[in-house]
Every structure is written in structure tokens, then in C-alpha cells.
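Colleague: Show me how the following folds:
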Amino acid sequence: MESVNITISAGAFLAILAVLVLFRAKNSKYEVRPTDIVVAVLPIVLFLLVTGKIQKFEFGEFKIESAFVKASTSSIASQVTPLRGLPSEPVRIDPKLGVAEIPHLIERKTEGLLFRLGHGGYWGPAIEEYLVSLVKYPFLRYSITV
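Modeller: You can find the predicted model right below:
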């Protein structure tokens, strides 16, 4: 697995460098500089840092350490407060049926109107009548499409 990661990293570097050289060949005004090579190396270095293959990368003043690799293996139980119950409220959801059901939805104070994709029983003017009738009331808050 480690040799595969190194092969992928080296291949990515060579591919990026090849693109830069090809760009230079097509456009004589463009010159491949050391900064371009650094740009080609950065994705590989980040990949190697994340996988834990290298711990530190320094280039002059530029320094990257893989502290997040150590942090990802440490326990976070002391940093997390477990939730007691769900931080939510139940919502009354009813499906959109025929327009004759609108008074029943108002009576039940439906908070969410459920539409099912592919149902095929929806008609534009009926949906409009549903929405015009129900948005007059403060309890309708959601239109849910599944």
C-alpha cells in the first residue's frame, strides 16, 4: 500500500510537471521556474502529510507540519459534551392529497406539506389552491419534497 501511495504521488508530480513543460513548449514566453515546480509538488506533499507518510515539510520560510495526523488519532471524548435527547421538536407533516383535504389540514394545523416526486397526481392549480389556503395560517412552515 505504501509503494502504491508513493507511486501515485510521483505520478501526480510528473503529470503536473509534464503539463508545465508542454505549456512552455507551446508558449515560448512562458518559462518553467522553481516556483512552478513547488506548485507541482504541493498536492503531493499535502497527500503525503495527510496519509502520515511524512511528518514535516519545510521550504525556506514555508513550513507544514502534520499535527492534524496526530490529532486525528487522539481521543476527543473529553472535548465533546454528549447530547441529552434530540435538540428538535416534532413537526406535524401531512401529504398533499385532494383539495377537499385542505380544511382537514387547517383543522390539524399541519406544519409541513409533503410532496412525493414521481407521484404523478399533482396538478398546478390544486397545488396553488393548497398553498394560497395554507399560507394564511402561521402553522404551515415547511414544504417537503421526497
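Colleague: C-alpha only now, for contacts and for neighbours.
Modeller: Noted.
Colleague: Would you map the helices across this structure?
Modeller: Remark: helices assigned in the chain by DSSP state H are 2-26, 34-50, 67-73, 102-108, 124-134.
Colleague: can you tell me which of those comes nearest to Phe57?
Modeller: helix 34-50 (7.5 Å; Cα to Cα).
Colleague: I would like the residues contacting the closest one, please.
Modeller: Contact with helix 34-50 is made by 9-10, 12-13, 16-17, 20, 54-57, 65-66, 68-69, as judged by Cα atoms under 8 Å, 6 or more residues apart in numbering.
Colleague: Leaving aside the residues adjacent along the chain, what's closest to Phe68?
Modeller: Of all residues not flanking Phe68 in the chain, Val50 sits nearest, at 7.9 Å (Cα to Cα, 6 or more residues apart in numbering).
Colleague: Let's see this one next, to set against the first:
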Amino acid sequence: MRSPGQEPEGWQGPVAVRPRRPAAAGGVRPVLLRWWAAVLAVGVTVATMIEPVPNGPHAADSTPAWIGVIGDVTLILLFTAFVALLAGRRWGLGAATYASAGLVTLSALCPTSGHHDVAAWWFGQLAISVGLFFGSLALRSRASTPARP
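Modeller: Below you'll find the model as predicted:
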């Protein structure tokens, strides 16, 4: 038996435990991911707000169903990216890249489907969508590079 106050050999005391945080590689920190979530939210909101009313009462009826599917998938990806980026998860950049590619596709297809006419708003919406795409792509490629010691 050991006497009080004596510890067994090799025992070094309690070990401090640090809480796990999302790993950030290549200089992409969780705070930057949260900022990009805010940029995505503002960009999508502005791009949606500048879009005018569709051409005529039957413009939505003439839009092909596959464009609606692209829109639905894009919205799901945007929501997923937003939640993941707010949580500081790097994989949210992949969802943001695909979602913004969907925005670019929808912006490009809008006038070709007869839903809207090309006007100044279209160039603004396309510029915002392309900016979100290339920003997400740049952050995604930066996050996939190994961190420097």
C-alpha cells in the first residue's frame, strides 16, 4: 500500500484537454469562412433584389422544368454552404462553389428561356454570381493547399 500523498511511479498528474476546433489549412481560418458566409448571403440577396418581374403572366409557365431543378438544387446548396461556413467547416466552400456555379447558370439561362429580357440588371446579377463563384473557388483552392509550418 502506498501512503497518502505518494503517487505511483510514472504518474505525472492530470492532463489538460483542449476543445477541438475545425482544422484550418492553407491559411483559411474559421473566421474567414464565416465572413464568406455573410458575403454569400448579401450577394444572393442583392442579386435577387435587382431582378425585375418576369415578362408577362405566363413567363413562369414557359420556363423548362430542368431550369427549375437547377434552381432547387442551387438553393439547397446555398443553404448547406451557408450553414457549413457559419460553423467554420471548410467543406462548405465546396457547396458554395457549386451553388454559385448554379447561380451563374441560372443567370445565363434566364434571358434565353424567355423569363426576362436582357437589361442592366442582368449584367449586375451575372457579375455578382461570377464574383461569388470565383471567390468561392479561390477560397476552396486555398483551403486545399497544405498549411505552412
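Colleague: what's the TM-score for these two chains?
Modeller: For this chain pair, the superposition-based TM-score is 0.28 by TM-score structural alignment, normalised by the length of structure 1; 62 aligned residues with a Cα RMSD of 4.3 Å.
Colleague: filter the contacts of helix 34-50 of structure 1 to the buried ones?
Modeller: Neighbour counting with 16 or more other Cα atoms under 10 Å marks 9, 12-13, 16-17, 20, 57, 66 as buried within the contacts of helix 34-50 of structure 1.
Colleague: what ranges do the helices span in structure 2?
Modeller: 30-49, 59-62, 65-86, 92-112, 120-144.
Colleague: for those, which one ends up most surrounded?
Modeller: Of all those, helix 92-112 has the most neighbours on average by mean count of other Cα atoms under 10 Å, namely a mean of 21.
Colleague: quick one: contacts of it?
Modeller: 33, 67, 70-71, 73-75, 77-78, 80-85, 116-118, 122, 125-126, 129-130, 132-134, 136-137, 139-140.
Colleague: 7 Å instead?
Modeller: Here helix 92-112 of structure 2 makes contact (Cα atoms under 7 Å, 6 or more residues apart in numbering) with 70-71, 74, 77-78, 80-81, 84-85, 116-118, 125-126, 129-130, 132-133, 136-137, 140.
Colleague: now swap in stretch 132-140 of structure 2 and tell me
Modeller: Contacts for stretch 132-140 of structure 2 (Cα under 7 Å, 6+ apart): 40, 93-94, 96-97, 100-101.
Colleague: quick one: which of those residues is nearest Ser62 of structure 2?
Modeller: Ala101 (23.2 Å).
Colleague: Report the separation between that closest one and Ser144 of structure 2.
Modeller: According to Cα to Cα, to the nearest Å, Ala101 of structure 2 and Ser144 of structure 2 sit 19 Å apart.
Colleague: With Ala127 of structure 2 instead?
Modeller: Taken as Cα to Cα, the span from Ala127 of structure 2 to Ser144 of structure 2 is 26 Å.
Colleague: do Val83 of structure 2 as well
Modeller: Taking Cα to Cα, one finds Val83 of structure 2 at 20 Å from Ser144 of structure 2.
Colleague: Max pairwise distance over the buried ones among the contacts of helix 34-50 of structure 1: which two?
Modeller: Of all pairs in those, the most separated under Cα to Cα is Leu20 and Ser66 at 28.1 Å.
Colleague: re earlier: can you put the helices of structure 1 in JSON lines and add distance to Phe115 of structure 1?
Modeller: Putting the helices of structure 1 into JSON lines (distance: least, Cα to Cα, whole Å) gives the following:
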{"stretch": "helix 2-26", "distance to Phe115 of structure 1": "47"}
{"stretch": "helix 34-50", "distance to Phe115 of structure 1": "43"}
{"stretch": "helix 67-73", "distance to Phe115 of structure 1": "41"}
{"stretch": "helix 102-108", "distance to Phe115 of structure 1": "14"}
{"stretch": "helix 124-134", "distance to Phe115 of structure 1": "10"}
